[in-house]
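S.K.: Prediction below, plus the sequence it came from.
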Amino acid sequence: MAAATERDPFMTILVTGATGPFGRLTIDALLGRGIPAGEVAALVRDPGRAEDLAARGIDVRVGSYDEPETLDAAFAGVDRVVFVSGNAVGQRVPQHQNVVDAAARAGVSLVAYTSIVRADTSTLGLAAEHRATEAMLAQSGVPHVLLRNSWYLENYTAQIPTQLEHGAVLGSAGDGRLSAATRADLAEAAAAVVAEDGHAGRAYELGGDTPFTLSDYAAELAAQSGRPVVYQDLPVAEFAAVLVGAGLPEGYAMALATSDEAIKDGALLVETGDLSRLIGRPTTSLSDAIRAAL
């Protein structure tokens, strides 16, 4: 990986999805890197949820992926963009096209897009919209960098109360290893590529330094909590039904369950070391993530 250089001063960096967990962490990481608050803009749908950002000196701009007419004003004067993928699975292709088009019209110098591991070749159902977005960026002519993120560790640690209550971690991943990383680590990588020069044209495969199985996860949770927890592997349809029972829409539940099954084939295994190199330190370990969640 070529060494990056300091970015030019007095450039506006726009973070989309700025009131979501990833967007907020990215803004924190930018400020932590010494980017002045006045050079950071936040794209939000509801300014009422961004009052804390405005109070920190962040330039709050209102716009929606679904409303392209709102994006030109939001992108005005922007140099670099952390483009956080939308969460409306099944609707993201037109939404993302609106964002890419706005970036092109604004003449931004770099878009950093949060994609998924090996989006160009992945068989994961959730990869299709990311692959389409990567193609949009390539066709747009806008300089860009692809942040191909593995699973968030929080996908698992957020479920710890339920896991402890039932003494089980449920999934369809078998003995497959995955390279999950914390949102904060992945957001720090996003901040790094827009805070420095030298990243345009790259695709980074991002994951935690130490892969683990869901059995490993259950064992670590049991050890730290002092309570019995085991991994219970389920057929995909049964796991999807569990997710539906937990309140997820049926289509999204099946997408997550089939993604879990794909872990068996290494779909979320990353061994590039890209994430730790970008953030300049080892990634947060599974043990530390569980300890923080507990």
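M.R.: Perfect, I can see it now.
S.K.: contacts and neighbour counts: CA atoms only from here.
M.R.: OK.
S.K.: Roughly how far does Leu206 sit from Glu51?
M.R.: Distance check for Leu206 against Glu51: by C-alpha to C-alpha, to the nearest Å, it reads 31 Å.
S.K.: So for those two, which sits in the more crowded spot?
M.R.: Leu206 (33 against 13; other C-alpha atoms under 10 Å).
S.K.: Show me where this protein has its helices.
M.R.: 21-32, 51-55, 71-75, 92-106, 127-140, 154-157, 160-166, 183-195, 214-225, 236-245, 250-262, 274-279, 286-293 (DSSP state H).
S.K.: Would you mind putting those into TSV with distance to Tyr113 alongside?
M.R.: Output for the helices of the chain, formatted as TSV (distance: least, C-alpha to C-alpha, whole Å):
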stretch	distance to Tyr113
helix 21-32	12
helix 51-55	22
helix 71-75	15
helix 92-106	10
helix 127-140	8
helix 154-157	20
helix 160-166	30
helix 183-195	8
helix 214-225	28
helix 236-245	28
helix 250-262	21
helix 274-279	15
helix 286-293	25
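S.K.: Go through the ones you listed and pick out the most buried.
M.R.: helix 183-195 (a mean of 25; mean count of other C-alpha atoms under 10 Å).
S.K.: quick one: it to helix 21-32, angle?
M.R.: 50 degrees (axes from the mean of the first three to the mean of the last three C-alpha atoms, to 10 degrees).
S.K.: got a list of contacts for helix 183-195?
M.R.: With C-alpha atoms under 8 Å, 6 or more residues apart in numbering as the test, helix 183-195 has contacts from 6-7, 13, 21-23, 25-27, 29-30, 33, 35, 80-82, 110, 112, 114, 145, 147, 149, 152-154, 199, 206, 275, 278-279, 283-284.
S.K.: Now with 6 Å, please.
M.R.: Helix 183-195 is contacted from outside by Arg7, Leu25, Thr26, Ala29, Leu30, Tyr152, His199, Leu278, Ile279, using C-alpha atoms under 6 Å, 6 or more residues apart in numbering.
S.K.: Spit out the contact partners of the fifth one.
M.R.: With contacts defined as C-alpha under 6 Å, 6+ apart, the neighbours of Leu30 are Ala191.
S.K.: how much space between it and Leu248?
M.R.: From Leu30 over to Leu248 (counting by C-alpha to C-alpha), the distance is 33 Å.
S.K.: thinking again about what came up before, which one of the contacts of helix 183-195 sits closest to Gly167?
M.R.: Nearest to Gly167 among those, counting by C-alpha to C-alpha, is Tyr152 at 21.6 Å.
S.K.: Isn't the closest one up against Thr182?
M.R.: Yes: shown here, Tyr152 and Thr182 form a contact pair, counting by C-alpha atoms under 6 Å, at 5.3 Å.
S.K.: hold the first one in mind and look at this next one:
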Amino acid sequence: MIGVTGASGRLGRLVITELLQRLPTDQIVALARTPDKIADLAVRGVTVRRAEYDDPATLAPALAGVERLLLVSGSEVGRRIVQHRNVIEAAVRTGVRFIAYTSILHADRTPLRALAEEHVATEEALRASGLAWTFLRHSWYTENYEDRVRAAAATGELVGATGEARISSATRADYAAAAAVVLTTEGHAGRIYELAGDEAWTMNDLARIVGEVTGRPVTYRNLTPEDYKAYLVQQGTPPAVAEVLAVLEAGIAQDALFDDSHQLSQLIGRPTTPLREAVRSWFATR
């Protein structure tokens, strides 16, 4: 059986969707902190179990019979090392043979050190576990920019602090397809995949595409990280959150999200979703 943690989240659900196209439902185990949120999967025949990263007592029963597992990284920055180790230790005890883990692009050398620290620690824990593993190192989700794009379409201005840095983003669906391939085919154990979109774009490119899609001119205003933080606070962002976002922009400005290896499209056997297509979809749905 193949298990997916975080199955009620946006990425986890998409991975389950991909697996349903490849496997009988009785071979899929969807693990979530709140199983009621994925009750629809149970109706379809998927095995649904409660698994809470912070509650080790839930993890061994949740992993019973699972041979291959996708460990979707937790969302609680600062708690993830403990949480992920809980899952890994339960996997060892229950006989899981293989774990694929969603890490961050170029985890060992990224300028985004604040985000990478917990991913690197998790990778180290997996290496030491004795389990077979694959690291799926993700660049940004294109969807991370949806709210900023909508605001830019309304105001005519996209604001940031990344200069002309290249961003090789991909959609959650692209990353979900890669996870499904690794979970259902052989030859991936011990591999590190640097997963990123085929298309590298700048914030100026994004502004131009938003303008073309909406028919309203949009320009990009590049700020220093300090001025970007002040801008965010002025827009109502809590200062602590604004500080984190400004630090991230400074890292992205160093090409932290750029990768031109095309490992993602090679893994999924198709091109990754173009930026223009993603932007168009955001305005087509509302």
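M.R.: Arrived safely. It should be emphasised that the depicted structure is a prediction, and the values quoted were computed from it without experimental measurement.
S.K.: follow-up on the earlier one: nearest to Arg118 of the first structure, out of the helices of the first structure?
M.R.: Per C-alpha to C-alpha, nearest to Arg118 of the first structure of those: helix 127-140, 8.4 Å.
S.K.: average distance between the closest one and the second structure?
M.R.: Compared with the second structure after the fit, helix 127-140 of the first structure shows a mean deviation of 0.8 Å (mean C-alpha distance after the TM-score superposition for the first structure).
S.K.: Can you tell me what Arg127 of the second structure aligns to in the first structure?
M.R.: Using TM-score structural alignment as the criterion, Arg127 of the second structure maps onto Ala138 of the first structure.
S.K.: so stretch 37-54 of the second structure corresponds to what in the first structure?
M.R.: Under the criterion TM-score structural alignment, stretch 37-54 of the second structure matches residues 49-66.
S.K.: Now do that stretch: distance from first to last residue.
M.R.: 18 Å.
S.K.: List the buried residues in that stretch.
M.R.: Using 16 or more other C-alpha atoms under 10 Å as the test for burial, stretch 49-66 of the first structure gives Ala50, Leu53, Ala54, Ile58, Asp59, Val60, Arg61, Val62, Gly63, Ser64, Tyr65, Asp66.
S.K.: Take these and lay them out in a markdown table including distance to Gly125 of the first structure.
M.R.: Output for the buried residues of stretch 49-66 of the first structure, formatted as a markdown table (distance: C-alpha to C-alpha, whole Å):
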| residue | distance to Gly125 of the first structure |
| --- | --- |
| Ala50 | 32 |
| Leu53 | 34 |
| Ala54 | 37 |
| Ile58 | 36 |
| Asp59 | 36 |
| Val60 | 34 |
| Arg61 | 32 |
| Val62 | 31 |
| Gly63 | 28 |
| Ser64 | 25 |
| Tyr65 | 22 |
| Asp66 | 22 |
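S.K.: What is the nearest of those to Asp101 of the first structure?
M.R.: Tyr65 (10.8 Å).
S.K.: is it true that that closest one touches Gln97?
M.R.: No: the pair Tyr65 of the first structure and Gln97 fails to qualify as a contact (C-alpha under 6 Å) at a distance of 8.6 Å.
S.K.: who are the neighbours in contact with Val66 of the second structure?
M.R.: Contacts of Val66 of the second structure (C-alpha under 6 Å, 6+ apart): Met1, Ile2, Gly3, Val96.
S.K.: Give me the spatial nearest neighbour of it, chain neighbours excluded.
M.R.: Closest residue in space to Val66 of the second structure, ignoring its immediate chain neighbours: Met1 at 4.8 Å, by C-alpha to C-alpha, 6 or more residues apart in numbering.
S.K.: go on, Leu245 of the second structure?
M.R.: Lys229 (7.4 Å).
S.K.: got a list of what the one you found touches?
M.R.: By C-alpha under 6 Å, 6+ apart, the neighbours of Lys229 of the second structure are Ala242, Glu243, Ala246.
S.K.: Residue in the first structure paired with Glu212 of the second structure?
M.R.: Per TM-score structural alignment, Glu212 of the second structure is aligned with Ala223.
S.K.: swap that for Val244 of the second structure, sorry
M.R.: Aligned partner of Val244 of the second structure by TM-score structural alignment: Ala255.
S.K.: Now do its match against Ser115 of the first structure, distance only.
M.R.: Taking C-alpha to C-alpha, one finds Ala255 of the first structure at 16 Å from Ser115 of the first structure.
S.K.: how close does Ile116 of the first structure get to Ala127 of the first structure?
M.R.: Taking C-alpha to C-alpha, one finds Ile116 of the first structure at 6 Å from Ala127 of the first structure.
S.K.: count of neighbours near Thr25 of the second structure?
M.R.: Neighbour number of Thr25 of the second structure under other C-alpha under 10 Å is 18.
S.K.: on that earlier part again, save the contacts of helix 183-195 of the first structure as JSON lines, and put in distance to Phe212 of the first structure too.
M.R.: Shown next, in JSON lines, are the contacts of helix 183-195 of the first structure (distance: C-alpha to C-alpha, whole Å):
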{"residue": "Arg7", "distance to Phe212 of the first structure": "36"}
{"residue": "Leu25", "distance to Phe212 of the first structure": "24"}
{"residue": "Thr26", "distance to Phe212 of the first structure": "25"}
{"residue": "Ala29", "distance to Phe212 of the first structure": "26"}
{"residue": "Leu30", "distance to Phe212 of the first structure": "29"}
{"residue": "Tyr152", "distance to Phe212 of the first structure": "13"}
{"residue": "His199", "distance to Phe212 of the first structure": "29"}
{"residue": "Leu278", "distance to Phe212 of the first structure": "21"}
{"residue": "Ile279", "distance to Phe212 of the first structure": "21"}
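S.K.: Identify the farthest-apart pair in those residues.
M.R.: Arg7 and Tyr152, at 28.2 Å, using C-alpha to C-alpha across the contacts of helix 183-195 of the first structure.
S.K.: the more surrounded of these two?
M.R.: With neighbours defined as other C-alpha under 10 Å, Arg7 of the first structure and Tyr152 compare such that Tyr152 has more, 18 against 13.
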